[in-house]
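Visitor: Dropping the sequence and predicted coords here.
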Amino acid sequence: METYHGYVESVLDALILFEACDLGVLPRVSGRLSEDDRAHIRSGSVYIWDEEEACIQRWTDGRRWSSSRPCGNFIVYDELAANHASGRARASDKSGNAKSRVSSPQASSNQGGKTAPTTPTASTGFGQRRKPILENGLIKRALSMNTANGRRLHLVSYYALNDTDQRLLNIPRNDERLANVRIPDAKYP
């Protein structure tokens, strides 16, 4: 079950959601997502959990994601095309040289138009590997925070660029349903 539906644009938005969960205004995730819950992840899905309460340290959603990259206080991932092979899986050409399954932007564009331009990743001795980003795929944005009383809170949100560009998703700090949520001064250091 989603904690919230909208776009977490800033740390302030995340704090509002964390506090709304503490006040019982919004539900926290209580355990790992079921297969049905995973199937219902959509642009605007936001999930919040307390690490100890939910016994979840690492979030799993059944989707393939790019390597993480920092974006302010958040960590961001791009959804990868489903047919992308693991970085460990290799195909061999006729000369026996190992090469990645998708080695160029041209190769990714020949997969039925389902992937956007590829993005390079770290080299591991085989040259640069490229991972095809899912065209119109979701972006996953994550934030973890310790409270003053030692709790570890996590937030994972999903959104489509088109939805944020067109402002189709609520932003917590502008959401009337959360207007009465006040963030205590020393709770989130």
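Guide: Structure's in. What do you need?

Visitor: Please make it C-alpha for all contacts and neighbour counts, starting now.
Guide: Will do.

Visitor: Helices of the protein, start to end?
Guide: Here the chain has its helices, by DSSP state H, at 11-22, 35-39, 51-54, 105-109, 161-165.

Visitor: Looking at those helices, which one is packed in the most?
Guide: helix 11-22 (a mean of 20; mean count of other C-alpha atoms under 10 Å).

Visitor: distance between that one and the chain's centre?
Guide: 17 Å (C-alpha atoms, centre = their mean, to the nearest Å).

Visitor: what's the answer for stretch 11-26, then?
Guide: Worked out by C-alpha atoms, centre = their mean, stretch 11-26 lies 18 Å from the chain centre.

Visitor: List the contacts of the closest residue to residue 153 other than its chain neighbours.
Guide: Nearest non-adjacent residue to residue 153, counting by C-alpha to C-alpha, 6 or more residues apart in numbering: residue 50, 4.6 Å away. Residues in contact with residue 50 (C-alpha atoms under 8 Å, 6 or more residues apart in numbering) are 28-29, 56, 151-154.

Visitor: export the residues you listed to JSON lines and tack on distance to residue 165 and neighbour count?
Guide: Formatted as JSON lines, the contacts of residue 50 follow (distance: C-alpha to C-alpha, whole Å; neighbours: other C-alpha atoms under 10 Å):
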{"residue": "28", "distance to residue 165": "28", "neighbour count": "24"}
{"residue": "29", "distance to residue 165": "28", "neighbour count": "22"}
{"residue": "56", "distance to residue 165": "32", "neighbour count": "16"}
{"residue": "151", "distance to residue 165": "34", "neighbour count": "14"}
{"residue": "152", "distance to residue 165": "31", "neighbour count": "16"}
{"residue": "153", "distance to residue 165": "28", "neighbour count": "18"}
{"residue": "154", "distance to residue 165": "25", "neighbour count": "23"}
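
Visitor: one more structure, for comparison:
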Amino acid sequence: SFHGYVKTRVDALQLLYAAHQGIIPRITRRLDNTERHSMIKSGAVFIFCGEESGIKRWTDGLLWSSSRIDGDFRVYREISQRAGSRGGYKKAYSGQAASNSPRLTSENVRSSNAQSGNYQGIFKPKGLMKK
């Protein structure tokens, strides 16, 4: 949909308005595996309407930490594996496109609240963050 950095609530609202007006495209269906590998990278912003797309909850094949509040946003950190209910570990998809994508680092999150807590997983080195 858009590539950039959403820093404030106003940024987010402007993007929603632009998508509503047709200035920037909305996601109208779930991404397939090829699209996931090529499109999900640092700076990618995906906007969708639940009624239009049928998407009730965004899924992208990556593993994410529990959410933490950072101002007006919920922030999630990418994890490389998560402890399963039976003590095993679940791993996210791996692929050349995913491993070569530019990544945000933990230094990019200013809120100490977003950096603390029990994430029930292992942070992925140079992993993505999502708001």
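Guide: Okay, I see it. Since we're looking at a predicted model, the values are computed, not measured.

Visitor: Next, format the helices of the first structure as a markdown table and append distance to residue 131 of the first structure.
Guide: Below are the helices of the first structure laid out as a markdown table (distance: least, C-alpha to C-alpha, whole Å):
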| stretch | distance to residue 131 of the first structure |
| --- | --- |
| helix 11-22 | 29 |
| helix 35-39 | 23 |
| helix 51-54 | 31 |
| helix 105-109 | 9 |
| helix 161-165 | 19 |
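
Visitor: Of all the ones you listed, which one comes closest to residue 74 of the first structure?
Guide: Smallest distance to residue 74 of the first structure across these (C-alpha to C-alpha): 8.2 Å, for helix 11-22.

Visitor: Look up the counterpart of that closest one in the second structure, residue range please.
Guide: Aligned by TM-score structural alignment, helix 11-22 of the first structure falls on residues 9-20 of the second structure.

Visitor: Which parts of the second structure are strands?
Guide: 2-3, 44-45, 63-64, 68-70, 73-83, 89-91, 121-123, 129-130 (DSSP state E).

Visitor: Next up, the contacts around the nearest residue to residue 47 of the second structure once chain neighbours are set aside.
Guide: Nearest residue to residue 47 of the second structure in three dimensions, chain neighbours excluded: residue 26, at 5.2 Å (C-alpha to C-alpha, 6+ apart). Contact analysis of residue 26 of the second structure by C-alpha under 8 Å, 6+ apart lists 1, 19, 46-49.

Visitor: what's the average distance of the match of helix 11-22 of the first structure to the first structure?
Guide: By mean C-alpha distance after the TM-score superposition for the first structure, the fitted stretch 9-20 of the second structure averages 0.8 Å away from its aligned residues in the first structure.

Visitor: who's in contact with that stretch?
Guide: 6, 24-26, 47, 72.

Visitor: Can you flag the buried ones in those?
Guide: Buried members of the contacts of stretch 9-20 of the second structure, scored by 16 or more other C-alpha atoms under 10 Å, are 6, 26, 47.

Visitor: Columns distance to residue 81 of the second structure on top of the residues you listed, output as JSON lines?
Guide: Output for these, formatted as JSON lines (distance: C-alpha to C-alpha, whole Å):
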{"residue": "6", "distance to residue 81 of the second structure": "27"}
{"residue": "26", "distance to residue 81 of the second structure": "30"}
{"residue": "47", "distance to residue 81 of the second structure": "27"}
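
Visitor: for those residues, which one is nearest residue 115 of the second structure?
Guide: Using C-alpha to C-alpha, these come closest to residue 115 of the second structure at residue 6, 18.3 Å.

Visitor: Look at the closest residue in space to residue 118 of the first structure that isn't next to it in sequence and say how many residues are nearby.
Guide: In this structure, residue 118 of the first structure finds its nearest non-sequential neighbour in residue 132, 4.5 Å apart by C-alpha to C-alpha, 6+ apart. The local packing of residue 132 of the first structure (other C-alpha atoms under 10 Å) involves 29 other residues.

Visitor: again with residue 130 of the second structure
Guide: 16.

Visitor: where's it relative to residue 7 of the second structure, distance?
Guide: Distance, residue 130 of the second structure to residue 7 of the second structure, by C-alpha to C-alpha, to the nearest Å: 12 Å.

Visitor: And residue 23 of the second structure, by the same measure?
Guide: 20 Å.

Visitor: my guess is residue 30 of the first structure contacts residue 49, does it?
Guide: Yes. With contacts counted by C-alpha atoms under 8 Å, residue 30 of the first structure reaches residue 49, the gap being 6.8 Å.
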